[in-house]
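J.: pasting the structure only:
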């Protein structure tokens, strides 16, 4: 076999994303709090952006005419959407992707995996404890060890590896398990008696000890029968302990006031307050969908750059720097306007489709897929996904994530398609009204839905929806 080098020519298409296009994609996905941060950052970094405040005088450049601005904005949106179509239709090697070939709904779009919701902001347990530790009367080394522990706890406030292992890997030289245990005892005394527990069992036992609980049956339930408690197997516990069901229920009351997650009070389970991005208001028998524009500062391009260009004279470096910053400011303003336009159009289509939900609640939610909204707004499904990611709407039924309104469904006996959310609401209602002494099994729920409400659904689907609602099984719901 002969080896050699050969030259050949071939033509191929490649999508080159400009920095402006990438910025527009990023701005589109930002949720409210993150967008506020981004705006503040741009105001600091770019001297040619300024905030509009009241009717104060400014040297700002006049805004483009509505016609010119609208035309430029529409071009930008079209360019961005075409980019999304190209990106979603190609894999990393530039070949058509399987997702593009299947052209399915949002469940089948492989690109959506990269467009998950922007994480909500949390105040971490470590930060919260570090703030409190600063108020304690501790020696410098003990304070450092306390902060080390604070950042070693998991989100529940547990220390799964135990004090011995935490001491072994502690970056402070010479740290012993005894020394670290003494500091942990201070945290338990000052903050929560179960901080640093290795698991749920130790967490509950520490709290029983702190509360002075000495009832043998209560401790026995935690030490030996915790798994049976979580699955409501009271008869099995009664057989093992010799106690009656009533005695076990009485002992359970002592456990109900205990905290299974000592870090939950200030940890990652506590989300920041939600400010909606979309408002849905009832007006004259209908609904008006609008954005919460007032939460963001109004920006414009400062006219001061013209004077700076004059002062820069013939210095090419100065001229180039000014022109780049001005262009960056213009593109940022365009990206903000594009985000607003895209989000508003998508929100209006969502609530046109979900009009009945606004009047009647979750049971009236109709099946809706992102592809349907994409088709109605003439954008790619990836654009819809980015636009709704991490965004919330304030509706007559409460504040809800925009992704809540996208759901699949099933056909009822009337030939109408009913959404998954609506079916879940039916299941929740049935369980809420059941006889606790004889709770409904998943088979019985499926039977009631079909015979009494005309919704044909498999038992395994009932199980799936019940678990999604975080509702225990019938055995766990049974009252003894």
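T.: Arrived safely. Because the structure is predicted, anything quoted here is derived from the model rather than measured.
J.: Going by C-alpha atoms from here, please, whenever you check contacts or count neighbours.
T.: Fine.
J.: what about the strands in the stretch 1-150 of the chain?
T.: Secondary structure of the stretch 1-150 of the chain, counting by DSSP state E, counting those that start in this stretch: strands at 49-51.
J.: Please, where are all the helices along it?
T.: Assignment of helices within the stretch 1-150 of the chain using DSSP state H, counting those that start in this stretch yields the ranges 19-29, 32-45, 66-88, 98-102, 125-133, 140-152.
J.: closest one to residue 272 among the ones you listed?
T.: When these are compared for distance to residue 272 using Cα to Cα, the nearest one is helix 32-45, at 9.9 Å.
J.: which of the residues in the closest one are buried?
T.: Of all the residues in helix 32-45, those buried under the rule 16 or more other Cα atoms under 10 Å are 32-35, 39, 42-43.
J.: of all the residues you listed, which two lie farthest apart?
T.: The most widely separated members of the buried residues of helix 32-45, counting by Cα to Cα, are 32 and 43 (16.6 Å).
J.: any chance of the helices of the stretch 1-150 of the chain in CSV, plus distance to residue 203?
T.: Compiled in CSV, the helices of the stretch 1-150 of the chain are given as follows (distance: least, Cα to Cα, whole Å):
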stretch, distance to residue 203
helix 19-29, 40
helix 32-45, 35
helix 66-88, 48
helix 98-102, 47
helix 125-133, 17
helix 140-152, 16
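J.: next up, a second structure to put side by side with the first:
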């Protein structure tokens, strides 16, 4: 039997105003400026506050304008006299006004690797049919300059025979940059070497070709002794080949990438003063907002109909909440940044090696706010320090235990690992176990071999076997 029942339950609901406040909190500087501009467009009640000039500035400006006006009248009289005396016509033809070019609106068109290769193909002696084949090959070359698919795979899709594709690929491999169109690193190195020798008008070294073609994997592992034993070449010759290879670019197409470096605007500046470190918010491009006086008075006008009054009242509430949320964001950002500086004071004084472990909970408890608020306000925010610009999340590293019970940040530990590897004997590089033992013995840091390996991967440092030079 069906029946209706009434139940009560509590449920947390985020109002649109609260959702807006949270969004503002986690926005970066550029995103915030865009959000303010958008709000100004959508809400007529909201406007940018203009600084009113002081009485002295007003009087000074009035005198200046009066002086400029007198000068203009005098110049106009002189100009009229000149035109009357020297103009060949009784009528003065005004100069046609033309809209000047706004160079800021001109967008530079970037050219990627494939466009560059197509341009070269257009200048080459390829026939129309060969250019179509070249297009199929060029389209399958990735941003690093390598052919992503086999010629058999391209043949199935394009309908051209493999031998036809191979012939055109060889021509493309002579294009700039040297090494483009290679199918693997070995072919890329060989192409660059052959082109270099042609440009220098030198004969190719048969030892170089033999080692790269037949012993390339051993060369990658720096296994010179085994390579010498297997190939019969002296180690000195092998090292010469190795040094020659190091001069070539393993990713010849990367210089043609369309990717642009991200433009970072610091949200916070930390400046050293006589009294210590001062936290300054970057509010240069953030305008001061206020309510439009016209709409406020319109809202109080009894002659306005209820529908219009309701609309204005709603927009006033939205504007007030937006201004309040914006101020709250700036206040929270300032307090969190100041607290970070207090916790990481040794970093700001001495540098990255003195960065301490810190978590969101520490800052949240000190400021009596929720951890999620600290997380939001440090997301996509950057801090300019005496040691460079860092994302605010950078100041919250995890820690490694020391014998004394203290905690050391992972950034510091990674820096120590990097330093040990840079100063090691290249003929007998340190293993992960040996690095762990040194850190335990000399620094009192308890760290496992697996953690060392993990940090090496983060730092893009190869294993001891790969770093070894015979």
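T.: Good, I have the coordinates. Predicted, not measured: the structure shown is a model, and the values here were computed from it.
J.: Can you give me the TM-score here?
T.: The TM-score (TM-score structural alignment, normalised by the length of structure 2) is 0.71; 405 aligned residues with a Cα RMSD of 4.3 Å.
J.: just to revisit the earlier point, which one, of the helices of the stretch 1-150 of structure 1, ends up nearest to residue 295 of structure 1?
T.: Across the helices of the stretch 1-150 of structure 1, the minimum distance to residue 295 of structure 1, taken as Cα to Cα, is reached by helix 32-45, at 8.3 Å.
J.: Show residues contacting that closest one.
T.: Residues from elsewhere that reach helix 32-45 of structure 1, judged by Cα atoms under 8 Å, 6 or more residues apart in numbering: 27, 49-51, 275-277, 296-297, 391.
J.: Among those residues, which one lies nearest to residue 12 of structure 1?
T.: Distance from residue 12 of structure 1 was checked for each of the contacts of helix 32-45 of structure 1 by Cα to Cα. The minimum falls on residue 27, at 30.1 Å.
J.: Which residues are in contact with the closest one?
T.: Under the criterion of Cα under 8 Å, 6+ apart, the contact partners of residue 27 of structure 1 comprise 35, 335-336, 339.
J.: Could you export the residues you listed to a markdown table, including columns for secondary structure?
T.: Written out in a markdown table, the entries for the contacts of residue 27 of structure 1 read as follows (DSSP: H, G, I helix; E, B strand; the rest coil):
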| residue | secondary structure |
| --- | --- |
| 35 | helix |
| 335 | helix |
| 336 | helix |
| 339 | helix |
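J.: ok, back up a step: list buried residues within the contacts of helix 32-45 of structure 1.
T.: By the neighbour-count criterion of 16+ other Cα under 10 Å, the contacts of helix 32-45 of structure 1 include these buried positions: 27, 49-50, 275-277, 391.
J.: quick one: the helices in the stretch 351-470 of structure 2?
T.: 360-367, 371-378, 410-422, 432-438, 449-458, 464-467.
J.: Out of those helices, which is closest to residue 58 of structure 2?
T.: Of all the helices of the stretch 351-470 of structure 2, it is helix 371-378 that lies closest to residue 58 of structure 2, at 41.1 Å by Cα to Cα.
J.: mean shift between the closest one and structure 1?
T.: When structure 1 is overlaid, helix 371-378 of structure 2 sits 1.6 Å from its aligned residues on average, using mean Cα distance after the TM-score superposition for structure 1.
J.: What range does that helix cover in structure 1?
T.: Residues 381-388 of structure 1 are where helix 371-378 of structure 2 aligns, with TM-score structural alignment as the criterion.
J.: so residue 56 of structure 2 is in which element?
T.: Secondary structure from DSSP states H and E places residue 56 of structure 2 in helix 55-86.
J.: and residue 100 of structure 1, how many neighbours does it have?
T.: Neighbouring residues of residue 100 of structure 1 were enumerated by other Cα atoms under 10 Å; the total is 19.
J.: just residue 19 of structure 1 next, same as before
T.: A count of neighbours around residue 19 of structure 1, defined by other Cα under 10 Å, yields 11.
J.: what does residue 330 of structure 1 give?
T.: Around residue 330 of structure 1 sit 16 other residues, with neighbours defined as other Cα under 10 Å.
J.: My understanding was that it contacts residue 301; is that so?
T.: Yes. The pair residue 330 of structure 1 / residue 301 is scored as a contact, 7.0 Å apart, by Cα atoms under 8 Å.
J.: which residues are common contacts for these two?
T.: Common contacts of residue 330 of structure 1 and residue 301, defined by Cα under 8 Å, 6+ apart, are absent altogether.
J.: buried residues in stretch 128-145 of structure 1?
T.: With burial defined by 16+ other Cα under 10 Å, the residues of stretch 128-145 of structure 1 counted as buried are 128-130, 133, 142-145.
J.: What residues sit buried inside stretch 280-296 of structure 1?
T.: For stretch 280-296 of structure 1, burial by neighbour count (16+ other Cα under 10 Å) applies to 280, 287, 289-291.
J.: again with stretch 302-320 of structure 1
T.: Within stretch 302-320 of structure 1, the residues scored as buried using 16+ other Cα under 10 Å are 302-303, 305, 309, 319.
J.: cool, and stretch 208-225 of structure 1?
T.: Applying a neighbour-count criterion of 16+ other Cα under 10 Å, the buried positions in stretch 208-225 of structure 1 are 208, 217-219, 221-222, 225.
J.: Cool, thanks, signing off.
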